[in-house]
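1. Sequence and predicted structure, then a few things I'm wondering about:
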Amino acid sequence: MSAKPRILIIEPFYGGSHKQLITAVIDRLNPTDYELFTLPAKKWHWRARTSALYFSQLIPLDHQYTVLFTSSVLSLAELIGLRPDLGSCRKIVYFHENQLIYPVREVKTRDCQYGLNEILTCLVADTVLFNSHFNRTSFLDNVQPFLNIQPDFRIKNIREKVEKKCEVLYFPIRFSEFPSRLENSLRAEGEPECLHLVWPHRWEHDKNPELLAEVLIGLNERQVDFKVTICGESYQTVPQPFERLQEKLGTKLISYGALSREDYVKTLLAGDIVISTADHEFFGVAMLEATYCGCYPIAPNKLVYPEIYPKENLYNTSNALIKMLANLCRNPRVFRTRRDKFFEMFSFNPYSAEHLLPIYLDKIKGD
């Protein structure tokens, strides 16, 4: 009789970077070593609320699990309370993001349950992995302020209990799935006639589409020559600042909306500058993918970005971003020189799956 899997993998939000991470890990595991339980990447708030209850009923009682690997979407404390038989597993939690500093439109609308679930999850876990130093630091620094929201008494000394479990392990990007800038035949040496800007982010408020619209309209009003692709997942509603953008930019907006994987890669290879306007970013897979394909990254001087990119690639204000882009768009030769200098210095190795996956496997397998 064959042995049962000893690694239990749970992902309540099985899509995007969450799915990419799980896929990268299990591709290097023996299929008989693990069992995977997932829910579709929809209705995030309900996944965070109820997935522990759902999985508690789905995961078999007759098992030989010794390791449990999951993301912070799962309320691990609830799962272990419902399934104490899983408590003896070595429990590893990966934080793609954290809810303690997630930007909300109004503070009074914040649902504190999600942040509390993450704090309790850390207390139950044996190892807590964050995808960046910014993610780890911002979480730990806000544990006590978050708990202090409670009006009538104080819970103390939680950070100290959590911090000793916390490590940073960058997200493993499979750069091998993309042609590198050196292999890119779409980027001829004599081009571009005008720079191609790319914004490859989710169309949600935390990625700050308002700032992107302001910047593009500002460039257009200054009669700067450029073209732009706005891609990324758009979900059901179009951000209000995007509603008349096509009308205002005209033929400068060459692509608008989500792209197929093939077209997405082609866009990155044809792009010159990849832009982030985010108010919320703990790692930035899309930015690094675009950069690997040869786009010059420009990002806010905050969040995770100073951890990854040189200060020359960062901006502090919307006016600074407009000025930076205008200068580069008006001087393609200067732009190419700056881009070449960037790629001479920048290393993708710290973020590559080839480098990182053996570390992940050591953590999970514990061999």
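-> Yes, it's here.
2. okay, CA-based contacts and neighbour counts for the rest of this
-> OK.
3. Which elements pack onto the host helix or strand of Leu212?
-> Secondary structure from DSSP states H and E places Leu212 in helix 209-221. Applying 3 or more Cα pairs under 8 Å, 6 or more residues apart in numbering; DSSP states H and E, we find helix 209-221 packed against helix 245-249, helix 318-330.
4. in the shortest one, what's buried?
-> Within helix 245-249, the residues that qualify as buried by neighbour count (16 or more other Cα atoms under 10 Å) are Leu245, Lys248, Leu249.
5. try this one side by side with the last:
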Amino acid sequence: MRVLLLSAYAAQSHRYWQLGLRQMFPHWQWVELELPARHFSWRVRGNPLFWSVSEREVLESGFQLLVATSMVDLATLRGLVPALASVPSLLYFHENQFEFPQDRQQHSLLEAQMVSIYSAMAADRLAFNSAYNRDSFLSGCSQLFARLPDFVPERVVDAMEEKTEVLPVPLLPVVEAQASAWRPEEKSRALRILWNARFEHDKGGEGLHRILKGLEPSGLHYQLAVTGQQFRNSPAVFSAIQRDFEHRLVQFGYMDSAADYHALQAGADIILSTALHEFQGLAVMQAVRAGCMPLVPDRLAYREMYPEHCRYQSCPDNLQQEADSAITLLLELAARPSVPIDMSAYSIEQLRPRYLRLLQSLQDSQPQPS
């Protein structure tokens, strides 16, 4: 099968998903176009303009299937490149533009929301990486339509819902690594806590800082690794964490070596999340697969992925109450034997048949030449 794969905002998780598609279907012919993950507002609006001019020959070269991320302005692109209008299409949602924390956004999300609606209407099928992602998108569309002044057609959301499917990003196989950043302990081994997310406000740095401060009086013997992508405008709280908990840290900041990062995951006991926004949470999933016990807030996609005894109280409007709940649960988890959580349902082997069924059904729906 010859497949056109479009990624208009190629963040790490999007590229990880692209690699998974290629590994699931290595005999298919994948033609991939992607744009870098920066200049969000322009990227969302500008991708059809750029591709329709600069990559027109590629786009018109003939495909049996079109797979695009939800950042792609699919409706406009199909209008500008009529050759794509008849190609069966899947729009894949890694995230949606209705559930991002908006208090500190530097750009309005309304235009991106409308682009995603038009693209969803133009696509033949929609896939979401979690039920939370799907439900919050459809709910967000309904709430937006309810605020519009007039001439809002009926059943738009229903029509989109009828062509949705929940299809997680698969976890890719990793090579086991031997080295580790964790410090060896001569006496009883310290509890090893890992926090691995982008250093951005929506990943809950303030909550992490409060949890760590609350742990100090408990007397818990622990080591800490804080790792993830860093940015020039990362919140100042991450510098405060590095300063205040230097005595606990075995790692702070991004790790260039994938092998070292996998070893860090494999050596940790607890993977802690303080996220305010997470549609699937690949970094947490990878750590849980490596043997970590998840300690996550009772919200977002975590509710459908991890058992109740791993979720602490969600209080985004009361960070101290949330931190106290997380500390209580962390101490409980530290005191009991760890029982690994089975993540095999998210493996390439388990998800490949579901992907194949969806993609094959789209390809089969393509009109055959007479």
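-> Yep, that arrived. Predicted model only: the values in this text are computed from it and were never measured.
6. just to revisit the earlier point, ok, the buried residues of helix 245-249 of structure 1 vs Tyr256 of structure 1, which is closest?
-> Using Cα to Cα, Leu245 comes nearest to Tyr256 of structure 1 of the buried residues of helix 245-249 of structure 1, at 9.6 Å.
7. Now the closest one. Nearest residue, chain neighbours left out?
-> Ala213 (7.1 Å; Cα to Cα, 6 or more residues apart in numbering).
8. Count residues in the vicinity of Asp158 of structure 2, would you?
-> 11 (other Cα atoms under 10 Å).
9. Compute the distance between it and Ala120 of structure 2, please.
-> 12 Å (Cα to Cα, to the nearest Å).
10. Equivalent analysis for Pro26 of structure 2, please.
-> Pro26 of structure 2 is 27 Å from Ala120 of structure 2, by Cα to Cα.
11. Give me the more crowded residue out of the two.
-> Taking other Cα under 10 Å, Pro26 of structure 2 and Ala120 do not tie; Ala120 has more neighbours (27 against 10).
12. and the more buried one, what pairs with it in structure 1?
-> Using TM-score structural alignment as the criterion, Ala120 of structure 2 maps onto Cys122 of structure 1.
13. Do I have it right that its match meets Val128?
-> Yes. Counting by Cα atoms under 8 Å, Val128 is a contact partner of Cys122 of structure 1 at 6.5 Å.
14. so what's in contact with these two at the same time?
-> Val93, Lys165 (Cα atoms under 8 Å, 6 or more residues apart in numbering).
15. Now do the same for Ser72 of structure 1: its match in structure 2.
-> Ser72 of structure 1 maps onto Ser70 in structure 2, by TM-score structural alignment.
16. show me what contacts the closest residue to its match other than its chain neighbours?
-> Nearest non-adjacent residue to Ser70 of structure 2, counting by Cα to Cα, 6+ apart: Phe93, 5.1 Å away. Applying Cα under 8 Å, 6+ apart, we find Phe93 of structure 2 in contact with Thr69, Ser70, Leu126, Ala127, Phe128, Asn129, Asn133.
17. Could you single out the nearest of the residues you listed to Gly228 of structure 2?
-> Distances from Gly228 of structure 2 to the contacts of Phe93 of structure 2, taken by Cα to Cα, are shortest for Asn129, at 21.1 Å.
18. Find the nearest non-adjacent residue to the alignment partner in structure 1 of the closest one, please.
-> When structure 1 is aligned by TM-score structural alignment, Asn129 of structure 2 is paired with Asn131. Leaving aside its chain neighbours, Asn131 of structure 1 sits nearest to Tyr170 (4.4 Å; criterion: Cα to Cα, 6+ apart).
19. and if you look at Arg289 of structure 2?
-> The shortest distance from Arg289 of structure 2 to any non-neighbouring residue, by Cα to Cα, 6+ apart, is to Met343 (5.7 Å).
20. what residue of structure 1 matches up with that neighbour?
-> Using TM-score structural alignment, Met343 of structure 2 pairs with Phe348 in structure 1.
21. For that match, the count of nearby residues, please.
-> Quick note: Phe348 of structure 1 (other Cα under 10 Å) scores 15 neighbours.
22. quick one: the helices in the stretch 1-150 of structure 1?
-> 16-26, 44-58, 76-82, 112-124, 133-147 (DSSP state H, counting those that start in this stretch).
23. and the third one, what does it pack onto?
-> Contact partners of helix 76-82 of structure 1 among helices and strands, from 3+ Cα pairs under 8 Å, 6+ apart: helix 44-58, helix 112-124.
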